[in-house]
Structures are given as structure tokens and as C-alpha cells.
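Q: output the structure for:
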Amino acid sequence: MDTEGLPLLLPPTALAALANSWLQEDCPGLNFAALASGAFPARAALWAKSRGILAGRPFFDAVFAHLSCQISWLLPEGSRLEPVVKVAEVRGPAHHLLLGERVALNILARCSGVASLAAAAVELTKAAGWSGQVAGTRKTTPGFRLVEKYGLLVGGAACHRYDLGGLVMVKDNHVVAAGSVEKAVQGARLAAGFSLKVEVECGSLQEAMQAALAGADLVMLDNFKPEELHPAATALKAQFPGVAVEASGGVTLHNLAQFCGPCVDIISLGMLTQAAPALDFSLKLFAEEPIRPRL
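A: The predicted model follows:
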């Protein structure tokens, strides 16, 4: 996937607010270690020590911009990393470099981990000859959703819905509360209007047919085993060819290929954000040469 334009999705105001909150969390009071480092001009090298996909440069930039530091990137967003490789250099006052170090590394490690797992999932579906979309879910870390959703995009996966306002999702509990699939979809349609799609989570083919008949745009076949999923998706498409079919629940990298089929349009995996291992990065500081006065 071409990742060059993806940073444009991130509003500068949101990046600045996140950077401020992350730094405030890590150092809400006195920075005692600043007296150990001092404020002399310094630079640091960012090293990648894990194999994977580089993701999260805009967040890394935002943290250090907040601390009046400058970054020179040596690799573009979405690069495939092979350890050990130098990724960037950061320049600024030593105490500011060290203040931002752990926060920035945590973000880059997490975002790159999500992107790497997403890329692995996408590659598996392509190898299976499937042309649908791999998607994440709302199973994200509180306060870190923008980072993780962005990581999905860098890895080539879809975000699914970013938040509750991106898609009207009628889940099993909504159906129970409404009394029926039909009533739940009708209620969702009142809010969705013409601009939002309505998706219904279904635990059986009967529910899926009811949802499609009631006017759902997407039907999620939830927790269907592969041998159950494909006949159900085929039957649903035969009667409602315009309805998109999503498979979700119990999907891992080990069985992902089994969920790929001609009548399945989307496969969503919560584990892309919940189970992504962080990549390993380090920031190594070295002092700038002192400027010697002319004699």
C-alpha cells in the first residue's frame, strides 16, 4: 500500500493534543533527571531492532516537536525493517531528547507492531487469492485508538469504523433491547439517514436473512466456523447480492485463509490491535561537538 499520503489524515491539532497528554502523563511534575543530562545541544540516533513495518512517524514527530526538537528521517513510513537499522536522527537540548525518549519510543513501537501484524494478515489473504478487505475493530487501547487505527492503515488493512459515529453497528444486545432484528434495524435507520451504513451482527443464517430483508447494508456473520460461514454467505448473497458480508470472531493468522471466500467481502480481526507485539526501537544519545571560539 502507498503510505505516503496517510499522515495527511492526522489533524495537527489532534497530534499536538495527544503529544501533550502523553508527555504530561509521563512527567506531570518536576523532571529530576534533567539536572543529570543538562541542556547542551545533542543528537540521538533512532535504531530499529525488530523485523517489521515502520509506522507512527507523525506521532513520533509530534512528541519531539512539542519539545522543540528536530527529526531527520532516513526511512519512509511503511518501510520494511530488518534489524539493526538506523531509522532517524533527533536533535535538540539533551534534557528534552531524554524527556521525549520513552514516550516517543512507546508510540512508535506500538504503532509499528500493529502495522506489522496487519501487513502479515493482508499478505496471507492475498496468498489465498482473496480480494476482500482485512479490517481491524474497535478493540483498541483507550487513549491510543488514533495510533492503532493509523497503524492498521499503514499495514494495508481497513480501520472498519473509527468510532461509534462511523457506522451504525447493530449488535446482539441492541437486538435484545429492541425486541427483534427488524425493529433494531428500523431504529438504526432513523439515525443513519442517507450518509451512514447500517451493519447487523448475526449469529445465524436466519438472523442474517432478517437483517438483509430489513434493509441492512452489511451483515456480520459472527463466530461462524469456516465450514458454516461459506454456505451461509453463499445463501445470503444469492438472495441479497447487494449486501456486503463480513466474517468476524475467532479469526487468527493461523486460520485466516480458511475464512477467505468469494461471498465474503470483509474479514475483521480484533487481534490486529489487541495482540500485536510491539517492535523494538532504541534512541541512543551522543553529544554534539562543542563549538570552539576562533583564536
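Q: only C-alpha atoms for contact and neighbour calcs from this point on.
A: Will do.
Q: now do the helices in the stretch 1-150 of the chain.
A: For the stretch 1-150 of the chain, the helices defined by DSSP state H, counting those that start in this stretch cover 12-26, 34-37, 57-66, 94-127, 145-154.
Q: repeat that for the stretch 151-295 of the chain.
A: 172-178, 181-192, 205-214, 226-239, 256-259, 271-274.
Q: distance check, residue 77 against residue 189.
A: The spacing between residue 77 and residue 189, counted by CA to CA, to the nearest Å, is 39 Å.
Q: neighbour count: these two, which is higher?
A: Counted by other CA atoms under 10 Å, residue 77 and residue 189 do not tie: residue 77 has more neighbours, with 21 against 18.
Q: ok, back up a step: so for residue 27, which of the helices of the stretch 151-295 of the chain sits nearest?
A: In terms of CA to CA, the element of the helices of the stretch 151-295 of the chain nearest to residue 27 is helix 271-274, at 26.5 Å.
Q: run a quick neighbour tally on residue 78.
A: For residue 78, the number of neighbouring residues by other CA under 10 Å comes to 25.
Q: and the nearest residue to it once chain neighbours are set aside, how far from residue 104?
A: Once flanking residues are discounted, residue 78 sits nearest to residue 54: 5.0 Å by CA to CA, 6 or more residues apart in numbering. Per CA to CA, residue 54 is found 13 Å from residue 104.
Q: out of the two, which sits in the more crowded spot?
A: residue 54 (28 against 24).
Q: run this one through as well so I can compare:
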Amino acid sequence: MTNSYEHLLPPSWKAQVAGWFAEDTPSFDYGGYVVGEVHREAFLFGKGKHTAVLAGRPFFTEVFAQLGCEVEWHLQEGESFEPVKHVATVRGKARHILLGERIALNMLARCSGIATKSKRIKDLAVGYGYKGIIAGTRKTTPGFRLVEKYGMIVGGIDPHRHDLSSMIMLKDNHIWSSGSITAAIQQARAVGGFSLLLDVEVGSEAEADEAIEAGADIIMLDNMEGDHLVSVARKLKEKWAGKRKFLFETSGNITESNLQERAINDIDILSTSVVHQSVQHIDFSLKIQKPN
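A: Here you go, the predicted model:
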């Protein structure tokens, strides 16, 4: 039996949900006063115009759990649905349902949007014959990273590093500030030890050579495209075969329209922010049902 994605979440995640309430209702709940304590049932509908992937169930459930409401799900996490779909039923006091409504819907809309886009990009790449890793990036929203990375995982892609402590990534500013690629790698290894992978951004074949020589685990061929990207990757893999172990990553300006030319099997990792930045949210609504 497959474990729930909820089992990935850290102990602190429920406190984040409480923080959303502190932001959204810092003072009086005037609308809640109007509807009062009457118990009601509300239907969660997945809307929009296209097939979507459901993602964010644990967060949605926790929003209403903190309000004493019960959520009954009619779809599994990661399941695709066609609109309009009755996705879940929420039961509890009317004022509590409405208190959690906007927080829960906003979260679910974005998390499901990221999962939907992630699945689409992954499916396209596989369809092009790509056998490597599709990964998101760390260009996530401050305070909302956990939900966004969760959406990537539900969508079937690699979430890449979660924070600055997850992996050592040396970009152009690190290299310029330390003097050279070799110097930056040596300093990073001295404090990062053996357990952290070292990902180094390079802009040319010569820089990639230096990073490989210095012991980088992942070489990010930044903003290289087309024949140039293929040529550099193949040449370096042939040169270092049997001498060094490393992966090639490409990033920058990856879109659905140019994915096919970037999804080449000489590159091990395709990392892109297209799966989470400016992604189309999935439209959900929560409708309290009229009593019989």
C-alpha cells in the first residue's frame, strides 16, 4: 500500500495553517456573527475548463480540523478530474465553514495548479523520450514553500532543493565573490562535508571543465540551448568517462514550447520554474447546501 503524501510533511506544518488564520482573521469575524452556530454541509467543487490534478488535501483538511469541521474526500490526492467535479464535502458550523473557506480554497487552487502543470510538463518530456529528471526550482513564495513543493511532488516531478541547507548550490555570485570556481568548491567542501551534494552553475565548457576537475557533483549548464548544449554535454561526458562521476543539469528559459529541444538524454536534470511561477490556478468553490 502506498503511503500518503501527508507522511512527508514536517511536524511544524500544522502551525503554518494556524498562521494563515492569524493573517486572515486578525480581529472580529463579522460575517461569522451573521450565520452563527447552525450546522451545515458544504460541497467543494473543482471547476475551470480543463482536466486538473487534485493536490493539497492535508492542508485543506487541517484548515477545517482546526475549526472543528469534518472533511469527507471523494477524490484521492494526485487524482485527475474533469470539471465540474464534486471533490469533497465539509460538515460543521456555518461560521466555521466560512471562516476557513477562503484560506482553504486559495491554498488548494495554487497547490493543485502546480501539480497540474508539473504533471503536464513531466508527461510532455516523457512523450519526447526523455528519461532524466524534471525538477522544480527554489523560486517559491516565501512562507508558502512547503505547499508549493508538495504540489510538485504530487504532480510527479522532483522538488529539487527545499532550502539553502538542502544542497550546496554555487551560482555566479558565489564564484565571483570567492575568486574562482575551484576556490568556491574548496571552501564549500570544507564546511559542507561529504553528505551534501554540490551543484555548480557554469556558463561555458571551460567553466564546466574546472567544476568537474574540482569535484562538483552536479554541473548546471546555465542558459545553454540547442546544439551548443548537446555538444558541450557530450564532449565533457566523453572526456571525463571513468574519471569523475557527475550529473548535468540545464536550467533557464524552459517552456512548454521549447521543452522538446531541451529534453535531451545527454542532460540528466531539467530544472524549471515554469511548473510553479505564474502557473494557472485551478478554480474551486465551496457551496453551503440549503437545508431540506
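Q: about what we covered before: same list (the helices of the stretch 151-295 of the first structure) but as JSON lines, adding distance to residue 68 of the first structure.
A: What follows is those, written out as JSON lines (distance: least, CA to CA, whole Å):
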{"stretch": "helix 172-178", "distance to residue 68 of the first structure": "48"}
{"stretch": "helix 181-192", "distance to residue 68 of the first structure": "44"}
{"stretch": "helix 205-214", "distance to residue 68 of the first structure": "53"}
{"stretch": "helix 226-239", "distance to residue 68 of the first structure": "53"}
{"stretch": "helix 256-259", "distance to residue 68 of the first structure": "44"}
{"stretch": "helix 271-274", "distance to residue 68 of the first structure": "31"}
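Q: out of the ones you listed, which gets nearest to residue 123 of the first structure?
A: Distance to residue 123 of the first structure, taken as CA to CA, is lowest for helix 256-259 among these, at 10.2 Å.
Q: which residues touch the closest one?
A: Identification of contacts with helix 256-259 of the first structure by CA atoms under 8 Å, 6 or more residues apart in numbering yields 121, 124, 125, 128, 226, 229, 230, 247, 251, 267.
Q: check stretch 214-225 of the second structure too.
A: Contacting residues not belonging to stretch 214-225 of the second structure are listed as 181-182, 185-186, 197-204, 208, 211-212, 229, 244-253, 261-262 [CA under 8 Å, 6+ apart].
Q: just the buried residues of those residues.
A: Taking 16 or more other CA atoms under 10 Å as the criterion, what is buried in these is 181-182, 185, 197-202, 208, 211-212, 229, 246-251, 253, 262.
Q: returning to that earlier point: wait, which of the contacts of helix 256-259 of the first structure is closest to residue 149 of the first structure?
A: Using CA to CA, residue 121 is the member of the contacts of helix 256-259 of the first structure that lies nearest residue 149 of the first structure, at 15.0 Å.
Q: that closest one and residue 254 touch, don't they?
A: No. The criterion here is CA atoms under 8 Å, and residue 121 of the first structure misses it with residue 254 at 9.6 Å.
Q: which of the two has more neighbours?
A: Counted by other CA under 10 Å, residue 121 of the first structure and residue 254 do not tie: residue 121 has more neighbours, with 24 against 9.
Q: count the neighbours of the nearest residue to the more buried one once chain neighbours are set aside for me.
A: Spatial nearest neighbour of residue 121 of the first structure, excluding adjacent residues (CA to CA, 6+ apart): residue 253 at 6.2 Å. Residues lying near residue 253 of the first structure (other CA under 10 Å) number 16.
Q: show the contacting residues for residue 253 of the first structure.
A: Each residue near residue 253 of the first structure by CA under 8 Å, 6+ apart is listed here: 120, 121, 124.
Q: now swap in residue 226 of the second structure and tell me
A: Listed by CA under 8 Å, 6+ apart, the contact set of residue 226 of the second structure reads 261, 262.
Q: number of residues surrounding residue 238 of the first structure?
A: By the criterion of other CA under 10 Å, residue 238 of the first structure has 11 neighbours.
Q: same question, residue 39 of the first structure
A: Using other CA under 10 Å, residue 39 of the first structure has 14 other residues around it.
Q: translate it into the numbering of the second structure.
A: Under the alignment (TM-score structural alignment), residue 39 of the first structure maps onto residue 37 of the second structure.
Q: cool, and residue 96 of the first structure?
A: Applying TM-score structural alignment, one finds that residue 96 of the first structure aligns to residue 96 in the second structure.
Q: give me the nearest residue to its match, chain neighbours excluded.
A: Residue 96 of the second structure sits nearest to residue 67 (CA to CA, 6+ apart), 5.8 Å away.
Q: quick one on the thing from earlier: show me what the residue nearest to residue 121 of the first structure lines up with in the second structure.
A: Using TM-score structural alignment, residue 253 of the first structure sits opposite residue 256 in the second structure.
Q: make a markdown table out of the contacts of residue 253 of the first structure and add distance to residue 153 of the first structure.
A: Formatted as a markdown table, those follow (distance: CA to CA, whole Å):
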| residue | distance to residue 153 of the first structure |
| --- | --- |
| 120 | 13 |
| 121 | 12 |
| 124 | 16 |
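Q: hmm, back to that, neighbours of the residue nearest to residue 96 of the second structure, just the number please.
A: 15.
Q: check contacts around it.
A: Counted by CA under 8 Å, 6+ apart, residue 67 of the second structure has contacts 96, 97, 100.
Q: thanks a lot, catch you later.
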